[in-house]
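[1] Below is the sequence, then the predicted model.
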Amino acid sequence: MNIFPPRKTATCREKPRLLLLTHYYPAHRGGVEIVAGQLAARLAECYDIHWLAADCDPVPDIAGITCTPQRAWNALEKHGLPWPVWSFRHWWRLRGMIAESDILHIHDFIYPAHLLAIPLAKALGKPVVLTQHIGDIEYSNPLLRNILKAINRSFGRWMLGMSSQAVFISPRVKTGFEAYTKFSRTPLYWPNGVDSRIFKPSPLPATRSKLRELHGLDPMKPVLLFVGRFVERKGLPLLRQMVEMRPDWQWCFAGWGPLDPTAWQEPNVFVWQGRQGASLASLYQLADLLILPSHGEGFPLVVQESLACGTPAIVSEETAAGGPEFPGCIIPVAHSPQKPDPAHWISVIENQLNTDKQAQYRQLSAEKAKQSWCWENLATNYKKLFAGLVNRERTQKR
């Protein structure tokens, strides 16, 4: 199965062939696949990219990138476990796809096709860059929690150690795997980027009030925003408790999933689905704060997007440890998924809403985000990394 264009003649400059693997395509709206798409779009000028993911969503239309959806069974996602399993026919073809490539880029080791691709690439002498987004997850279910820890310390340690280069998007996740993994090269910490052309502050406070009116919100009441999947791990049960405790606040939810806040039938709850890009940025811009009581994440892209729009984020201490210190902009809250404390979260939110430095923090959030998370700089880092690995492999084969 030929997935790349024919090799050019020796007289023509030839782009290296990059095989990209993710569990879903960006239309699925998860942070990992959105990050993969943003990065791939910037790498396409230097690489012939073929992108493989489950056929659960429409494929992205990105210049220079060929997408081939893989038929997959995805029934576990409705139970909060996004773990698509390719059909046997696609697994069988994977070896040929890897053989045709010059380098593989894989996002997270834990998905079935990725677990097969890494040892296959190793056997075929193909370099693999593994970008790891998540580590241990403190599921409320102790069985799930311990199963994931066992997978990380067995398959995870093996896959990361086998990869030509491991890249972590979170220092917390990096530190966790370093405790029990022997890497072939020193692992890297490269945070994800944010598109500052889209995710930027609203120009004036009056614009924020107008945005609230356009979305059916009261400009005079506080607006708290959640963005992400509506699942237990993201803290939806805890958020429901907070909604009931503060009916005078407006609680906005942008996302999708089985724990849909619409079903709560609370008059102070507003829900949007299918928001992305500029339409999502407007929700960040109108909000006072992003509230994310999640656990088991690296450093969520939604936090970066919110800060880029000038909206501080209140997150769990675990999530805050996955990113840089932004005092006053990223506000960590002590949080136990097993014993959540909604009153404590409410108290932290009240303090942030009542601070006289709110305008200062909004400006600081946007400035620091723009300085820290540049897609172009990240893409340049990956280009240099890929080029070095491809050239080393070609030199060794001569």
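    Noted; the coordinates are in hand.
[2] C-alpha only now, for contacts and for neighbours.
    Noted.
[3] Would you agree D288 is in contact with K221?
    No: contact criterion C-alpha atoms under 8 Å: D288 and K221 do not qualify, at 9.7 Å.
[4] Look at those two and report which has more neighbours.
    D288 (22 against 12; other C-alpha atoms under 10 Å).
[5] Spit out the contact partners of the closest residue in space to that one that isn't next to it in sequence.
    What sits nearest to D288 in space, not counting adjacent residues and going by C-alpha to C-alpha, 6 or more residues apart in numbering, is V223, at 5.4 Å. Contacts for V223 (C-alpha atoms under 8 Å, 6 or more residues apart in numbering) come out as W249, Q250, W251, C252, L286, A287, D288, L289.
[6] Put this next to the previous one:
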Amino acid sequence: MKFDPMRILAVSNFYDSHGGGLERVAAQLNREFVAAGCDVAWAASDSDGLPENPARLIGLRCVNPTEKLTGLPMPIPDPRSIAQLRKAIRNADAVVIHDALYVTSILAMIFAKTEKKPTVMIQHIGVIPFANSLLNFIMRLANLVVTRPMMDTADRLAFISATVRDDLLGKPPRRRSMLVFNGVDQSVFNDRQRFTRGETRAQWGLPLNATLAIFVGRFVEKKGLRVLRLLAKQRPDVQFALFGQGPIDPREWGLANVHPLGQQPQERIADLYRAADMLLLPSVGEGYPLVVQEAMACGLPVICGNDSAKADPTASRWLSGVNIDLADPQSSAARCSAAIDALVDLPIDTAAMARYAAKAYNWRQMASTLLNSLR
């Protein structure tokens, strides 16, 4: 007997053309859902153009007034796009929602409940601490009046980080949920050198013998860009290569040891991971940044915020967690500087770390867990 494939609608804030980790996770999960035989549609803001993906793309016309002001993207769809979203949910068998606080996520949950469609919500982030006290209050209020009701409403709830789960559900958690770590594309992110360290650095015009720290992410406040700028001032002996884009422009810092490299293909980032000395991600309010897991798979030591370092309790032995306080970037930069020195004095077992990442972070396994919960 032949069965029709499950029709899944995935809803995220943006497509992966926006450059954020959440969107990259959504893109990869959709590929896995399609590979598993599902009929997949993907609704997201089309403000950065439509990417290549085997899912059918439902581009929503949105405005995004908050990202330049606060670093937080908040795409708000127009009436026609809201109608598109509702129609897509009506035609789906199940809805996968990425994060609670986005307007598109809230609308998707409301429409899914109205149409009696099962939902799984994947929560990527928890509490985001800001330097601004008003933004901190707004964030706490939003989690209280939006995130918690969204979690309670979802038929299935998944977290990509143990720290985010503990932040939002308490310890022990107040309801059942799944802990599903993001996967890693092992064909790209691995510890097998394609080029020598010198060849890769030469391709980017980077010094061969200097300590090289890599940053990958959106150029926004919550990613720790102020901390990074102060750290680069404190440590002229360290070179900083920055992959990404956003409202903050590191070229304006005027620092000779800072090299903004824009957005690049994953293969090129992986090459530089294998030629660098550390990934540096002084961010806050993260779940388990995908770039951390990818760096681990390449055998690259990682310095990151404490919450990210504890996201996978088994992996925390290899990660250098730092207390990042955006309200005190100078002290945060000093702690990052000490972490850089500690990595030199007490190297980690990068081979064991890469083996663990290759075994533990699997896209197919993540997608299978989510699909089974919907079935």
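    The structure has been received and is ready for your questions. Keep in mind it's a predicted model, so treat the numbers as computed, not measured.
[7] coming back round to it: can you flag the buried ones in the contacts of V223 of structure 1?
    Neighbour counting over the contacts of V223 of structure 1 (16 or more other C-alpha atoms under 10 Å) leaves W249, Q250, W251, C252, L286, A287, D288, L289 as the buried ones.
[8] For the stretch 51-200 of structure 2, just list every one of the helices.
    67-70, 79-90, 103-114, 133-142, 148-153, 162-169, 197-204 (DSSP state H, counting those that start in this stretch).
[9] Make TSV out of the ones you listed and add mean neighbour count and distance to V34 of structure 2.
    Formatted as TSV, these follow (neighbours: other C-alpha atoms under 10 Å; distance: least, C-alpha to C-alpha, whole Å):
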stretch	mean neighbour count	distance to V34 of structure 2
helix 67-70	14	31
helix 79-90	18	17
helix 103-114	20	21
helix 133-142	13	33
helix 148-153	16	26
helix 162-169	20	28
helix 197-204	15	35
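[10] Mind putting those helices into TSV with distance to R268 of structure 2?
    Shown next, in TSV, are the helices of the stretch 51-200 of structure 2 (distance: least, C-alpha to C-alpha, whole Å):
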stretch	distance to R268 of structure 2
helix 67-70	27
helix 79-90	36
helix 103-114	32
helix 133-142	36
helix 148-153	37
helix 162-169	30
helix 197-204	9
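[11] Nearest to A35 of structure 2 among these would be which one?
    Across the helices of the stretch 51-200 of structure 2, A35 of structure 2 has its closest neighbour in helix 79-90 (20.6 Å, C-alpha to C-alpha).
[12] For that closest one, name the packing helices and strands.
    On a contact count with 3 or more C-alpha pairs under 8 Å, 6 or more residues apart in numbering; DSSP states H and E, helix 79-90 of structure 2 meets strand 56-60, helix 103-114.
[13] And that helix, how far out from the chain middle?
    Helix 79-90 of structure 2 has its C-alpha centroid displaced from the chain centroid by 26 Å (C-alpha atoms, centre = their mean, to the nearest Å).
[14] Check the mean deviation of that helix from structure 1.
    Helix 79-90 of structure 2, aligned to structure 1 and superposed, deviates on average by 2.0 Å (mean C-alpha distance after the TM-score superposition for structure 1).
[15] re earlier: mind telling me what the residue nearest to D288 of structure 1 corresponds to in structure 2?
    Using TM-score structural alignment, the partner of V223 of structure 1 in structure 2 is L212.
[16] can you tell me the helix or strand for its match?
    strand 211-216 (DSSP states H and E).
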